[in-house]
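Colleague: heads up, no residue letters with this:
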């Protein structure tokens, strides 16, 4: 879902959106509550090796502040001597708006594999996109530059030092009059991020590499200049500083036999510090938030070819919560054969009552600013999650298939909810208050299937059926005539995806992808689109994309890839945007972009 002028992408795990997920970088929790809103979109794809998604309340190893799941972004390591430069040009809709994205990366490794470095960079410029020609953007203007490197040094045969650093400068601007200063526009939402992030990890293997000790430190420092205002308001400029520092150690110890079978013991200690300072001088807004988290975890996994039993727990002492939070985790795996795998898991998690990313995004509704505040005595939100799954592999002749069926249930207590207060704040802003609601239950069924017909053709897809409901109807509007809602907003009861990859010839490849989203409830606040607050049931969306890539082999180990494609082929896109300066800037849903034409070229060595 693209937030009206600034724009961010949400993910969904086990029926819960991205606000309930924890984002990690190389298993390190360096994304703060503020930077998590843009965290995924600000990371260049050319620096990512893979993305690991862990469902449920959290992992004892990676933290408990994930209620729905954990997204772990693993960056690329230097593995061989290589280089690649690529450029992609995207035409957005029929308006002539363009998205230019250039990426560069190179990897150098010594002959003895004792040291290596991977360097990556990105430069991107995207025009603002106005879908309904009212002079106000539906997709923000974007300018991004990223430069970073990841390097390793094997200090001995049994030790390794890894260092990583990257800097991202990103500017986003939406609304009208994009070529003018923000305070000259009728609506402007503008953020200018400057992010420095770094990590250092030292790995040591002992006892003939049976024991593994890892010590790490990571940080992310964000400086943000912002403007959230309307009607040429000169007082809506703000600035935010946000720093995260995390450090810890982890020990992994295999045991030949512990009680009843071989096992692996993992223990660790972590410390995390976050300081956030948010200021809007013209509105007398000045917030300082300091968070300290001391954590320890212990996990043991018994495993053999047929059985696996995992038991672990994490203890977090959060400075904004009076008592330590204990988060247990358990998992059972049963493999009756090589082709069948059953799992059952139980986990818990929590979200602390600190200010979150959306609390520092000031929406514009009906031409006035709407800010979010925390209710007095706000308690942490907690979860308990249970999942059962069956994973089946079977070969039909030359076709290898995989079927995953998973049921999930999450019970949320003291769930965070929003309600609009009757009175404005001292600066005249409308106020949304974050409070503890009655709780909620999220349950559903997830089915995924894969088929590998040959080395040249494969398909996979999945569908999720879910039910997300508050335990008691929650009043979300200050209008007493607006009904309270028991269904959670922006949570469709059905959604799914598919991908297909076909190597047509040795040089020509095609990929077809798609995502489908069923109807959902979305809040539509009074403005130019409606006279009263409404809970709108959206239409369904199906976003399909097709891409062809042809490879020219110029010289030995030198390849030129040329690609072309169409995304959102059927132009499945929201058609009821609010118009003009009195619009509800948060009334955005569905696919982020309309139909787009894409062209790309890539040179690799």
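Modeller: Good, I have the coordinates. Predicted model, so just to flag it, every value in this text is computed and none were measured.

Colleague: from here on, contacts and neighbour counts on C-alpha atoms
Modeller: OK.

Colleague: In this structure, which strand is the longest?
Modeller: strand 237-258 (DSSP state E).

Colleague: Give the other helices and strands that it contacts.
Modeller: strand 211-230, strand 261-280 (3 or more Cα pairs under 8 Å, 6 or more residues apart in numbering; DSSP states H and E).

Colleague: Would you mind getting the angle between that strand and strand 211-230?
Modeller: Using axes from the mean of the first three to the mean of the last three Cα atoms, to 10 degrees, one finds that strand 237-258 and strand 211-230 are set 160 degrees apart in direction.

Colleague: wait, doesn't residue 484 sit right on residue 476?
Modeller: Yes - counting by Cα atoms under 8 Å, residue 484 does reach residue 476; the two are 6.5 Å apart.

Colleague: still on that earlier bit, how about CSV for the helices and strands packed on strand 237-258, with mean neighbour count and distance to residue 434 added?
Modeller: Shown next, in CSV, are the helices and strands packed on strand 237-258 (neighbours: other Cα atoms under 10 Å; distance: least, Cα to Cα, whole Å):
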stretch, mean neighbour count, distance to residue 434
strand 211-230, 21, 20
strand 261-280, 18, 18
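
Colleague: here comes the other one, which I'd like you to weigh against the first:
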């Protein structure tokens, strides 16, 4: 901590020595309005092009940037869901300006950072980025991160266990371990935290989600093989309080959630504070009436805050903290203690997380940040079953209780330099991940490991003209991981060519790697007949490397007065030393599997995106993925080269209709094609199960929602939402039955037909 404080003092002193804001400069001020309604736009972004300077509008749509020393600056005025404007200034037209933004598609106007770790407009970034804005999260009635990711091109969220509902996100068909999940750009979701982590983070925390596909190791380190998911937390923007209730009936099973947020921002915008909290209580759901859950019982409580202060001009100290407590249980015999149930999977998580970040803009050309983030996770668990009521069996069942500790820390320094069409980014990042896992009944499979990684990276974004008709992003990162003897080099290059100011061509080559450590599925023990399935790395396991190629074309503009988006992207990823699993042996109630390096694998395919707003109040958006995933060699235990649990075709269509300022409609159709799913069939309690691979059917999920806003009491805005998810009750038909079932044999929609009512109150 002393070193961190001394480092901050050094950089603050350096800033004061280098500060080049001499004299008065020019002041920029004005207001941003909706072009159709003439109402003020709250939180619109105003950025001075090719600098690190900018601000946002207040609750009345006003903004101000003082003492600017940039010759003939260009302003970029943007807002989520609106067409952005570029405006050139001079010292005679810099104050009391008025800008009117035209409504556009929901993604347009978003500011994204994940692709390059610098600020860019969604429609102008050289790295293709998928956006999940706050409005879309609310339209879906998504209560957490997992539910918010359901309507994105090339992205799927699946349930991998009927007992505990372990979820993972797949990008372009890759297992969840190949996707790196970030919180505000920090890699603080560990392997243990990722087992159930997608459901841990409530929607109150989330402001926007950014998804970048392909290798991202040149910026974020190991893990970004298939892609990167960056969950951006809520930043305080205005004063207000909101309380809401969400009541769900999952085919008759209750699921209730209550949440509250409060935020306050000082009059001079030099400090802000955002507090949030939520609680969720879901009952267990048994689809086929065999006494064992398809959805387990769940209780989740989350509290936290985000805040910032600006002690110096053009500086900011950000602080955040959250605490998550979750209790989940699946299996059967819910009226008994877990160790007396015939099958039970139970976990109790207590998670603390947060960050401390110092941002400093030394001048219009140079900025740096120093950041520290952490995640501390304690987990109590039980994975097992009681085969009979004998005293010996009951004594044995008590051995299935386990405990895991997982402190994770990350720290780094990054600097950005803006110079004549270049944005040069350089940084150093250090990660420390300690894991003590005793969730398996046998001490032979306990884990006590510390993984360290240091990464050094350099990137250059080049714009060859002021209109950004040609942009290149080149970068490289060097990583030294404690599980490997050699440094890993991860280069990348991306290019964007703008044609006719509306058509963007993008191409990229990116690389990623995955070090041989402990992965999320290793720490989820899926019980078959009370058996604990354990996966561990084989001796001498090497890193897995990926090489991704993408090429695409995208049109984003207005055709007349109609916003239109149309895009196509080709992708190909090659895995070298791809990780596979090999069955080794069984020892009583433990199945032992090893992870090995196979010869490799590849993924190839094409994506289509389409969006249109034919009426000012009607928006249609869709995305479809056609792909093929195969290993080079046949998987020994499954007798196939195909990637398992991932369809070759999937996609969505969503429609939003804002009939008025008070009444709106939302509907979505999600298609999941057939896929190959592994199935373990129990033969004898002590013998190896039979493993077969079945091909699933296809699914069409349909959601529909109504939303109405009204003022029941003066100064109290009320919002009511009524909806149905999975209207036609699409669900797996061949679920295993009884105590001998394979809880990992699960595919398709994670929830059956669900009716919900949401109530929100805002002061």
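Modeller: Everything's here; your move. Note that the coordinates shown come from a computational prediction; the quantities given were computed from them, not determined experimentally.

Colleague: higher neighbour count, residue 484 and residue 476 of structure 1?
Modeller: For residue 484 of structure 1 versus residue 476, the count of surrounding residues by other Cα atoms under 10 Å is larger for residue 476: 21 against 14.

Colleague: what secondary structure does that one sit in?
Modeller: coil (DSSP: H, G, I helix; E, B strand; the rest coil).

Colleague: Which residues are in contact with it?
Modeller: 418-420, 484-485 (Cα atoms under 8 Å, 6 or more residues apart in numbering).

Colleague: What count of nearby residues applies to the corresponding residue of structure 2 for residue 585 of structure 1?
Modeller: Under the alignment (TM-score structural alignment), residue 585 of structure 1 maps onto residue 743 of structure 2. Per other Cα under 10 Å, the neighbour tally for residue 743 of structure 2 reads 26.

Colleague: Can you give me the distance of residue 743 of structure 2 to residue 159 of structure 2?
Modeller: Distance, residue 743 of structure 2 to residue 159 of structure 2, by Cα to Cα, to the nearest Å: 10 Å.

Colleague: that older thread, preserved in structure 2, out of the contacts of residue 476 of structure 1?
Modeller: Among these, the ones whose aligned partners also touch in structure 2 (both residues aligned by TM-score structural alignment, their matches' Cα atoms under 8 Å) are 419-420, 484.

Colleague: Any chance of CSV for those residues, columns secondary structure and distance to residue 43 of structure 1?
Modeller: Listed next are these as CSV, based on DSSP: H, G, I helix; E, B strand; the rest coil; distance: Cα to Cα, whole Å:
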residue, secondary structure, distance to residue 43 of structure 1
419, strand, 33
420, strand, 34
484, coil, 38
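
Colleague: quick one: which of those is nearest residue 282 of structure 1?
Modeller: The closest of those to residue 282 of structure 1 turns out to be residue 420 (Cα to Cα; 22.7 Å).

Colleague: Leaving out chain neighbours, which residue sits closest to the closest one?
Modeller: residue 432 (4.4 Å; Cα to Cα, 6 or more residues apart in numbering).

Colleague: try residue 263 of structure 1
Modeller: In space, residue 263 of structure 1 is closest to residue 302, 4.1 Å off (Cα to Cα, 6+ apart).

Colleague: now do the same end-to-end measure for stretch 520-538 of structure 2.
Modeller: This stretch, stretch 520-538 of structure 2, spans 16 Å end to end (Cα to Cα).

Colleague: same thing with stretch 409-427 of structure 2?
Modeller: Counting by Cα to Cα, you get 17 Å between the two ends of stretch 409-427 of structure 2.

Colleague: Give me the contact list for it.
Modeller: Outside stretch 409-427 of structure 2, the residues touching it (Cα under 8 Å, 6+ apart) are 50-52, 186-188, 364-375, 428-433, 456-466.

Colleague: re the thing from before, show me what contacts the equivalent of the residue nearest to residue 420 of structure 1 over in structure 2?
Modeller: Here residue 432 of structure 1 is matched to residue 593 in structure 2, going by TM-score structural alignment. Applying Cα under 8 Å, 6+ apart to residue 593 of structure 2 gives the contacts 533-536, 581-585.

Colleague: since we're on residue 577 of structure 2, how many residues are nearby?
Modeller: There are 18 residues near residue 577 of structure 2, going by other Cα under 10 Å.

Colleague: So which of the contacts of residue 593 of structure 2 sit within strands?
Modeller: Counting by DSSP E, the contacts of residue 593 of structure 2 contribute 533-536, 581-585 to strands.

Colleague: coming back round to it: can you say which helix or strand has the match of residue 432 of structure 1 in it?
Modeller: strand 590-597 (DSSP states H and E).

Colleague: Can you name the next helix or strand after that strand?
Modeller: Using DSSP H and E, the first helix or strand after strand 590-597 of structure 2 is strand 600-615.

Colleague: Mean per-residue distance, that following strand versus structure 1.
Modeller: Strand 600-615 of structure 2: mean distance to aligned residues in structure 1 after superposition is 0.8 Å, counting by mean Cα distance after the TM-score superposition for structure 1.

Colleague: Double-check residue 287 of structure 1 against residue 280; I have them as touching.
Modeller: No - counting by Cα under 8 Å, residue 287 of structure 1 stays clear of residue 280, with 9.3 Å between them.
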